[in-house]
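[1] Okay, here's the prediction I keep looking at, along with the sequence it came from:
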Amino acid sequence: MTETKNKTAAENTSVSKEFQLEDSIHKAELFFNKNKNSIIIALLVIVVVVGGSFAYNRFIKAPNEKKAQDMVFHAQQYFEKDSFRLALNGDGNYYGFLQVIDQYGSTKTGQLAKYYAGVSYVKLGEFQKGVDLLKDFSSGDQIVQAMAYGLAGDAYMELGKTEEGIEYYKKAGHHSNNELTAPTFLFRAGLALEKANKPADAIAVYKEIRDKYPQTAEGREMEKYLARLGEVRN
């Protein structure tokens, strides 16, 4: 008897689940029929976006990157020879960084051209143009990005804009905790803070260099600079 009841209960449960499933399917069908235009449009949008992204990367982005790389080659050679004006403007036969930026500024190579062009302007003493390009430059390489911030700081200092110089030296010093760029630009920030008559802020930066980068050339010199500002370690 008990077995029969259990069997009946199981069958009822199974039938109940079937009804629930059918009900869910029916509701889904009703929902689709009621909203099919919106659903089809949404699916089409997804297809277009995914397909468009693939097509853009395959047929536009990749070829543009290759063209930019071809264009920038001779400009880089002039840059390495310190021929900065030719690097910027080209020589009449080959393009310079400015033409690469103008045509392919959104590519990775175009971004790198902004860095090279910014450095070139700074080297030529055209500091504001250098700042504008270095600030517009963006890189996933932390060291290169830190260098760009630091060079912008140098350019600001040359322009007599000490506060902006300090800001960008700190940006450079804190962007990447490597021993190559961080202590160098933090040290420049400290010197600029002294120039701005902010000894307490300079002391804080010098202590940061001493404590975080003790094995670097800057780190080993910090006690001397701190002592000069009256900060002597007991």
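    Yep, it's here. Residues are numbered from 1 along each chain as shown.

[2] use CA for all of it now, contacts and neighbours both
    OK.

[3] what helices or strands is the single longest helix found in the chain leaning on?
    Longest helix in the chain by number of residues (criterion: DSSP state H): helix 2-56. Helices and strands touching helix 2-56, as assessed by 3 or more C-alpha pairs under 8 Å, 6 or more residues apart in numbering; DSSP states H and E, are absent.

[4] Would you pull up how far that helix lies from the middle of the chain?
    In terms of C-alpha atoms, centre = their mean, to the nearest Å, the gap separating the centre of helix 2-56 from the centre of its chain is 43 Å.

[5] Just give the nearest non-adjacent residue to residue 127, would you?
    The spatially closest residue to residue 127, leaving aside those adjacent along the chain, is residue 155, at 5.1 Å (C-alpha to C-alpha, 6 or more residues apart in numbering).

[6] Comparison target below:
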Amino acid sequence: MAKKNNIGRRPTGTPRGGRRNAGNEGDQVRIEEDDTLVDIVEVRDQGLDFFERNRTIIIGAVIALIVLVAAALLYQTFIKAPAERNAAEQMQQAQYQFEQDSFSLALTNPGQGYPGFLDIADEYGNTKAGNLANYYAAVSYLNLGKYDAALDYLEDFDAEGELLPAMKAGVRGDLHSELDDFDAAIEDYEEAVEEAGDNYVTGGYYLNKLALLLRKEGRTDEALAAFERLKADFSLSNEATQADKYIATLR
């Protein structure tokens, strides 16, 4: 009596390689095809069984995902996008006063019924314009000599992109310098230069500030290295044109 083979197992005595008997070749091909078909059927049945056992959970998860995506689209279309536009429009008058160096007006009362940077940062804080209002407020307070308030608003400013991180670090350096915390200011200017990367305008501006502060603090070798780097790496910046005179006095 012929022995029955277990499903999915290779029958005993089936050739694995080398020479094949002509009579067994067709049987071997059919056995491999049957094994593949059995594997596919088993996988399909296991998948169906898993779905049946977890139908409620799976359907609930899919519905929840659809609801989340729809809610995100609705929020972006009907709430966030209009808020972004409104905040940008509301800030134009404050920006105008800022550009005129009217920092007090820019902060609280820019005129024509528009809000200042403080109100914009508070009311539209979750928008790009509201976030940028924190930076404007920090710089305004810096120019008004209110350094602690400036630091508070600067820390609330979320700097992203290629330019803003360098500007944030540079303004923090200015604030620490005004507060006579020169070690912290030096670290801030170093960070600003690093964040500036290949931007010769921003990089040269803050590297020059770093070099001047190092010179003021009597850190001659570091100041000389900073001025030499300014001339070599940021030669296109306005500040690089003054580097040679400082290099000559420091050598």
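    That came in fine, so what should we check first? What you see is a predicted model; the values in this text were computed from it and never measured.

[7] ok, back up a step: post-alignment, the following helix or strand past the longest helix of the first structure versus the second structure, mean distance?
    The element immediately downstream of helix 2-56 of the first structure (helix or strand, assigned by DSSP states H and E) is helix 62-80. On the superposed models, the aligned residues of the second structure are on average 1.6 Å from helix 62-80 of the first structure, with distances taken as mean C-alpha distance after the TM-score superposition for the first structure.

[8] matching residues in the second structure for the next helix or strand after helix 62-80 of the first structure?
    Per DSSP H and E, helix 62-80 of the first structure leads on to helix 84-89 as the next helix or strand towards the C-terminus. Residue correspondence for helix 84-89 of the first structure in the second structure, counting by TM-score structural alignment: residues 103-108.

[9] circling back: which residue lines up with the residue nearest to residue 127 of the first structure in the second structure?
    Taking TM-score structural alignment, residue 155 of the first structure has residue 175 as its aligned residue in the second structure.

[10] mind checking the SS state of the residue nearest to residue 127 of the first structure?
    In three-state terms, and counting by DSSP: H, G, I helix; E, B strand; the rest coil, residue 155 of the first structure is helix.

[11] Quick check: the gap between it and residue 100 of the first structure.
    Here the distance between residue 155 of the first structure and residue 100 of the first structure works out to 23 Å (C-alpha to C-alpha, to the nearest Å).

[12] And for residue 129 of the first structure?
    Taking C-alpha to C-alpha as the measure, residue 129 of the first structure and residue 100 of the first structure are separated by 16 Å.

[13] So between the two, which is more surrounded?
    A direct count of neighbours by other C-alpha atoms under 10 Å for residue 129 of the first structure and residue 100 places residue 100 higher, at 27 against 16.

[14] these two touch, right, the more buried one and residue 111?
    No: with contacts defined as C-alpha atoms under 8 Å, residue 100 of the first structure does not count as touching residue 111, sitting 9.3 Å away.

[15] Next one: residue 176 of the second structure from residue 131 of the second structure, what distance?
    22 Å.

[16] swap in residue 54 of the second structure?
    Separation of residue 54 of the second structure from residue 131 of the second structure (C-alpha to C-alpha) stands at 45 Å.

[17] Neighbour count for these two, which is higher?
    The residue with the greater number of neighbours, taking residue 54 of the second structure and residue 131 and applying other C-alpha under 10 Å, is residue 131; the counts read 21 against 12.

[18] which residues in the stretch 101-250 of the second structure form helices?
    Under the criterion DSSP state H, counting those that start in this stretch, the stretch 101-250 of the second structure carries helices at the ranges 103-108, 117-123, 128-143, 147-156, 164-178, 182-196, 200-216, 220-233, 243-250.

[19] wait, which of those is closest to residue 61 of the second structure?
    Across the helices of the stretch 101-250 of the second structure, residue 61 of the second structure has its closest neighbour in helix 128-143 (32.6 Å, C-alpha to C-alpha).

[20] Residue range in the first structure corresponding to the closest one, please.
    Under the alignment (TM-score structural alignment), helix 128-143 of the second structure falls on residues 108-123 in the first structure.

[21] show me what contacts the closest residue to residue 139 of the second structure other than its chain neighbours?
    On the basis of C-alpha to C-alpha, 6+ apart, the spatially nearest residue to residue 139 of the second structure that is not a chain neighbour turns out to be residue 150, at 6.7 Å. Neighbour list for residue 150 of the second structure: 137-142, 175 [criterion: C-alpha atoms under 8 Å, 6 or more residues apart in numbering].
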